[in-house]
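>>> Okay, here's the prediction I keep looking at, along with the sequence it came from:
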Amino acid sequence: MLSLDIASLQHGYATGTLSPEAVLDAVYDRIAARGERPVWITLLSRDAALAQLAAAPRGPLWGIPFAVKDNIDVAGLPTTAACPAFAYTPERSATVVERLQAAGAILIGKTNMDQFATGLVGTRSPYGACTSVFSADHISGGSSSGSGVAVGAGQVAFALGTDTAGSGRVPAAFNNVVGLKPTRGLVSTRGVVPACRSLDCVSVFAGTIGDALAVLRIAGGFDTEDGFSRRPQPAPALPARVRFGVPADLAFFGDTAAEVLFRESVARLEALGGEAVTIDFAPFRDAASLLYAGPWVAERRAAIGDFAATHPEAVHEVVRAIVLGGENWSAVDAFKAQYRLAELVRAAEAEWAKMDVLLLPTAPTIYRIDEVLADPVRLNSNLGTYTNFVNLMDLSAIAIPAGFRPDGLPFGVTLVGRAFEDEPLALLADALHRALPGARIGATGAGLATTPPARIEPSAGRVRLAVVGAHLEGQPLHGQLVERDARRVATTRTAPGYSLYALKGTTPAKPGLVRDETGAGGIEVEVYELDPAGFGSFVALVPPPLCIGTVTLADGSEVKGFLCEGRAVTDALDITALGGWRAWRASCAASS
């Protein structure tokens, strides 16, 4: 089956083994086989998509098919927010759509959703209830239901959703795909029908973290036309031994299969070198309760004005009750809730001091459609247990697949980081995703292992440098990097073909990395970015037999980095088997 991951498509286009026209034919054949409804609200014709392709710029996403949730404007297509009576046809596309199409991406259509982005279930739409790609009886998750299913079914390479309470993450879990919820304001929301405008994020569904990052880099960026847009802030790489928080009290609502899969995810992250840290989830849980049991529901009332009050028959009964319930909150209530949220954010700082990231179930369980229809509010609330607090507390999050229950239904976990830690968080999420045995993309059967690992692209005008020994964080010469405002962007390993030696007679003690094509490689390195002047002055400090050359990393990328002259290792101790300088130093300390 043709994989629609971006890397595979781009490789096929570059080598001539695939054409965008053939890919679009496959996309429309898959949609026809599954049926247009309920996934799609507005589907462009095959001819319209081919016409787009003919006019598309040959940018970084040229020929890549995508979908957008139907609360995101596309010029000339109706925006319904899953409410036909509310529909309007914009003359201009949302900023995020403009940027993606300017990069050459091909829009296939607009996807179904819980009406007015109110729900985590995917059942609150007059266009039909979406279902998980793995079960016609179980919910797809929402509110970005159609977008999650479209990616999970292999109908598009990626899809845009929105996320206020978890709508960009829960459908990812229930369809075995990635859901990237960026930091608030990182992606413009101009041209998006708001749910809670102060909290809303445009999210990305994709088959891999690498694809989601590629989309985010193009879709994101400051937008002067969006009052909530924020300029990106650089974030350091996560430490090599990342501390990940796990709540002391986790609720799975009786779903023991989900609990087992979560514990397996904890074990996989530990096997990758992470350290599990028990944290108090109370401040996060209490913040989550403010979203629907607090005055933020009044923001939903403000988002669609008087429409729900003047057209009650046009609004889904559950959505109507939530939106009109916003009238019960006063300005005094709003201020009190802001004060309470500030207190909870401050309380959470004590937990963040213990951890670098937070690992959670994306959703504690999954429900059948009939269960949700019978008990729509309570079960929806359960699904938001581990998602509702994230935007309120200004955090970043990425949902990834984490295996399958015995009944064949998927389960997912989410890594949560601080604001603007989207890229470092993504690298960790990618490693955890790839540690899942036999990981597949959605229900397509395409293997994750055939796709390239995620990587962070270099910042414009800066040089990347890999350090392997005395310049690692916490080592004696690390200050030379700090003095030059170097920013750590990754902790990773070398490709095969490298050997590491403990050099004799160096002060402070230093290793020598040699590319000999026979070494096992996999040597731990930290990668930093410096401006050219800082890089030049740093290189001037490097003493022989060390030098700066080009080092190939585990993901195949190349950066500048420390190497050693071959003559210096003839009488040095080969420490390659330990995997890095830190491990060697620790072994020396343990034996002394």
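Looks like it arrived, so ask away.
>>> For the rest of this, base every contact and every neighbour count on C-alpha atoms.
OK.
>>> so Leu500 touches Thr576, yeah?
Yes: at 4.7 Å, Leu500 and Thr576 qualify as touching, with contact defined as Cα atoms under 8 Å.
>>> so what's Ala439 up against?
Ala439 makes contacts with 403, 433, 447-449, as judged by Cα atoms under 8 Å, 6 or more residues apart in numbering.
>>> again, but for Leu77
Going by Cα under 8 Å, 6+ apart, Leu77 touches 42, 89-90.
>>> how about these in a markdown table, adding distance to Thr17, neighbour count and secondary structure?
Written out in a markdown table, the entries for the contacts of Leu77 read as follows (distance: Cα to Cα, whole Å; neighbours: other Cα atoms under 10 Å; DSSP: H, G, I helix; E, B strand; the rest coil):
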| residue | distance to Thr17 | neighbour count | secondary structure |
| --- | --- | --- | --- |
| Thr42 | 31 | 20 | strand |
| Thr89 | 38 | 14 | coil |
| Pro90 | 38 | 16 | coil |
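>>> Among these, find me the one that's closest to Arg378.
Closest approach between those and Arg378, by Cα to Cα: Thr42, at 30.9 Å.
>>> Quick check: nearest residue in space to Ala102, chain neighbours excluded?
Ranked by Cα to Cα, 6 or more residues apart in numbering and with sequence neighbours excluded, the top spatial neighbour of Ala102 is Pro57, at 6.4 Å.
>>> ok, and here's another one to check against it:
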Amino acid sequence: MLPQIFTIADLHARYAEGSLTPLALVDEVLQRIAASTDKAVWISRVSDAALRDAARALMKAGSPSANQPLWGIPFAVKDNIDCAGLDTTAACPSFAYRPQEDAAVVARLRAAGALLIGKTNLDQFATGLNGTRSPYGAPRSVFDSRYISGGSSSGSAVSVAAGQVCFSLGTDTAGSGRVPASFNNLIGIKPTKGLLPAHGVVPACRSLDCVTVFAATTRDADQVRRIAQGDDVRDPYARTAPQRPLPVSGFRFAVLPAAQREFYGDNEAALLYTESIERLKGLGGVAVDFDYTPFREAASLLYSGGFVAERLEPLREFIHGRAAEMDATVYRIISGASRFTAADLFADMTTLTALRRKTDAAWTQFDLMLLPTSPTTYRVDEMQADPVQLNSRLGLYTNFVNLLDCCAVAVPAGFRKNGLPFGVSLIAPAFADDALAVLAERLHRSGAFGLGIDRDATILESTMSIPVHSDDRIVIAVVGAHLTGMPLNHELTGPGGTLVRKARTTKNYRFYVLPNTTPKKPGLIYAPDAEGPGIELELWSLPAAAFGQFVARIPSPLGIGKLKLEDGTEASGFLCEAYAVVGAQEITELGGWRAYLANAAAK
């Protein structure tokens, strides 16, 4: 029997043991959709017969493989993203068209073996954060049908949280890939702008739009993101760049000071935010209060000035005379953008540039942010009675992210007493997606809040790890005087080095105190027959140019070689020539340089 919420690893394990087939899974998915009381989740679906045919085709072709890592995995797509054979409506029936090809991201996922189930509901033209602005109905929070599901990617989030699909695609301009995750106990990955190409996506704000991923676990969402990402010449805003590393231990994370924490009276949400801060500190982070003011001012530009005109640009011809065919709030927002001039936009661009100088300065004080994803939530009737003001509150901590070119991951962070979930977001500068996902996964596991609607589900241990290098940075393992707080650590921090994580070698190393060195240094020797405790070390990421200069200064008898780590990986790091340790004091049994210094100081 399948669990209430299924993951990629779980489905592939069942496929491998023969207890499940894609065809049987399709039947289960169809039964779950039919049994659901929330009929506003889906706008259109692949026909039952076509789904079964697709499942049979997968079974005939093979099984999960490196070429098809999503083989037999069911997914949903927000209905502002093209899928060949299904109408794209953007939740506006008179706008609907039938695309001849998949959007770039959908094509990549299908090529990886994923099974498209259908198109999901959204706030019309992706304009809103609440999920009630659609003629196809308002999807509800899976925990209480009186409450909003969050938008604009409402149906995409609910389809995953309810256990109807394994993952889904959404879009995010102001928070639409994060707020619905928060309201449904999910992971929501909002990648760096342009990392996932938007070819085949109906624009909301073309220069800010991001394709996003919802899943029950960070591991699943990140795997999908990696498969879907990559350049596409058909998207003028698509881009690629080397990934930016983040430290795993000793990382500094920004938190809202008490005076700037706004939860609109939701005291339980405020408490859950505080608890999330403590959990991230427990994972090795250092909390840093920061001034949210310039970020909040940047966020306000998205809807209150010239930037909103970008929502009008792709729909100028369509909306003329269409007020009766559109959601009233969406029509007012988009048509109202016509009052702004090019001069207004340029003035706001100047304001944003000035704010970016302030926010760039703030980023020098921390590596990432931990913010509430949304300060509170509302009932559907409350939102419909006050659709603009309450919607704007939902984006208090999300609207700035794309304007200031950040990536983000929304992470479940607990439940209120009434059973409604709360979420936080980890936010970092552009192209820190790989590293941010690892920290998000660890934060998620630390809370044990279940998966989607299943609060009792266990989040399995993950093999996710922060990459040890990128195209323009190289990681080096240090074991002695270059460790954090040691005399030569400045040789790493000075040229822009960052701590990636702590680690330990395998047992096959011997460790010595080198004589006649200033400052005192150790020597690490590879000894295949050794049975030691392993030697503690730190992995530091250096810019490639700085790495070359650093290595050139290393004095004999030290050098750089490959170290074997106890987690099965390798890293370039300090090794010593064997002649230099003849007669030297061996300290292998202490397991590291810090332990040696502490032991020597105690004598």
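Yep, it's here. This is a predicted model, so every value here is computed, not measured.
>>> Please, which helix or strand holds the residue nearest to Ala102 of the first structure?
Pro57 of the first structure belongs to no helix or strand when assigned by DSSP states H and E.
>>> cool, Trp584 of the first structure as well?
Using DSSP H and E, the element containing Trp584 of the first structure is helix 581-591.
>>> which residues touch that helix?
468-469, 511, 524, 575, 578.
>>> What are the buried residues along that helix?
581-582, 584 (16 or more other Cα atoms under 10 Å).
>>> Format these as JSON lines; extra columns: distance to Glu299 of the first structure.
Shown next, in JSON lines, are these (distance: Cα to Cα, whole Å):
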{"residue": "Trp581", "distance to Glu299 of the first structure": "53"}
{"residue": "Arg582", "distance to Glu299 of the first structure": "51"}
{"residue": "Trp584", "distance to Glu299 of the first structure": "56"}
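>>> Quickly name whichever of the residues you listed is closest to Ala257 of the first structure.
Within the buried residues of helix 581-591 of the first structure, proximity to Ala257 of the first structure (Cα to Cα) peaks at Arg582, which comes in at 38.2 Å.
>>> so how far is Gly519 of the first structure from that closest one?
18 Å (Cα to Cα, to the nearest Å).
>>> Now do the SS call for the closest residue to Gly479 of the first structure other than its chain neighbours.
Counting by Cα to Cα, 6+ apart, His471 is the residue found nearest to Gly479 of the first structure once chain neighbours are left out, at 7.7 Å. Using DSSP: H, G, I helix; E, B strand; the rest coil, the secondary structure recorded for His471 of the first structure is coil.
>>> Number of residues surrounding His471 of the first structure?
Around His471 of the first structure sit 20 other residues, with neighbours defined as other Cα atoms under 10 Å.
>>> where exactly do the strands run in the stretch 401-550 of the second structure?
Secondary structure of the stretch 401-550 of the second structure (DSSP state E, counting those that start in this stretch): strands located at 406-415, 421-429, 473-478, 498-504, 509-513, 522-526, 536-543.
>>> For the contacts of Leu77 of the first structure, give me a markdown table that also has distance to Gln52 of the first structure.
Converted to a markdown table, these look like this (distance: Cα to Cα, whole Å):
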| residue | distance to Gln52 of the first structure |
| --- | --- |
| Thr42 | 16 |
| Thr89 | 19 |
| Pro90 | 18 |
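>>> Name the nearest of those relative to Ala75 of the first structure.
Nearest to Ala75 of the first structure, judged by Cα to Cα, of those is Pro90 at 5.2 Å.
>>> Not counting its neighbours along the chain, what's nearest the closest one?
Distances taken as Cα to Cα, 6+ apart put Ala75 closest to Pro90 of the first structure, at 5.2 Å, once the chain neighbours are dropped.
>>> can you pull the contacts of the one you found?
Residues near Ala75 of the first structure by Cα under 8 Å, 6+ apart: 89-93.
>>> possible to save these as CSV with distance to Ser537 of the first structure?
Converted to CSV, the contacts of Ala75 of the first structure look like this (distance: Cα to Cα, whole Å):
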residue, distance to Ser537 of the first structure
Thr89, 57
Pro90, 53
Glu91, 53
Arg92, 49
Ser93, 47
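>>> Pick the one among these closest to Val202 of the first structure.
Within the set of the contacts of Ala75 of the first structure, Ser93 lies nearest Val202 of the first structure; the separation is 14.0 Å, counting by Cα to Cα.
>>> Per the alignment, that closest one pairs with which residue of the second structure?
Alignment of Ser93 of the first structure against the second structure is given by TM-score structural alignment, with Asp102 as its counterpart.
>>> Which strand or helix spans its match?
Assigned by DSSP H and E, Asp102 of the second structure belongs to neither a helix nor a strand.
>>> what's the neighbour count on it?
Counted with other Cα under 10 Å, residues neighbouring Asp102 of the second structure total 19.
>>> is it true that it touches Asp87?
No: taking Cα under 8 Å as the contact criterion, Asp102 of the second structure and Asp87 are not neighbours in contact, 11.1 Å apart.
>>> In the second structure, where's the longest helix?
Among the segments of the second structure that qualify as a helix by DSSP state H, the longest is helix 342-363.
>>> Just give me the mean distance for the helix or strand following that one relative to the first structure.
Per DSSP H and E, the first helix or strand lying C-terminal to helix 342-363 of the second structure is strand 368-372. Aligned to the first structure and superposed, strand 368-372 of the second structure gives a mean residue distance of 0.7 Å (mean Cα distance after the TM-score superposition for the first structure).
>>> ok, average deviation of the helix or strand just after strand 368-372 of the second structure from the first structure?
Downstream of strand 368-372 of the second structure, the next assigned helix or strand under DSSP H and E is helix 380-385. After superposition onto the first structure, the mean distance of helix 380-385 of the second structure to its aligned counterpart is 0.8 Å, using mean Cα distance after the TM-score superposition for the first structure.
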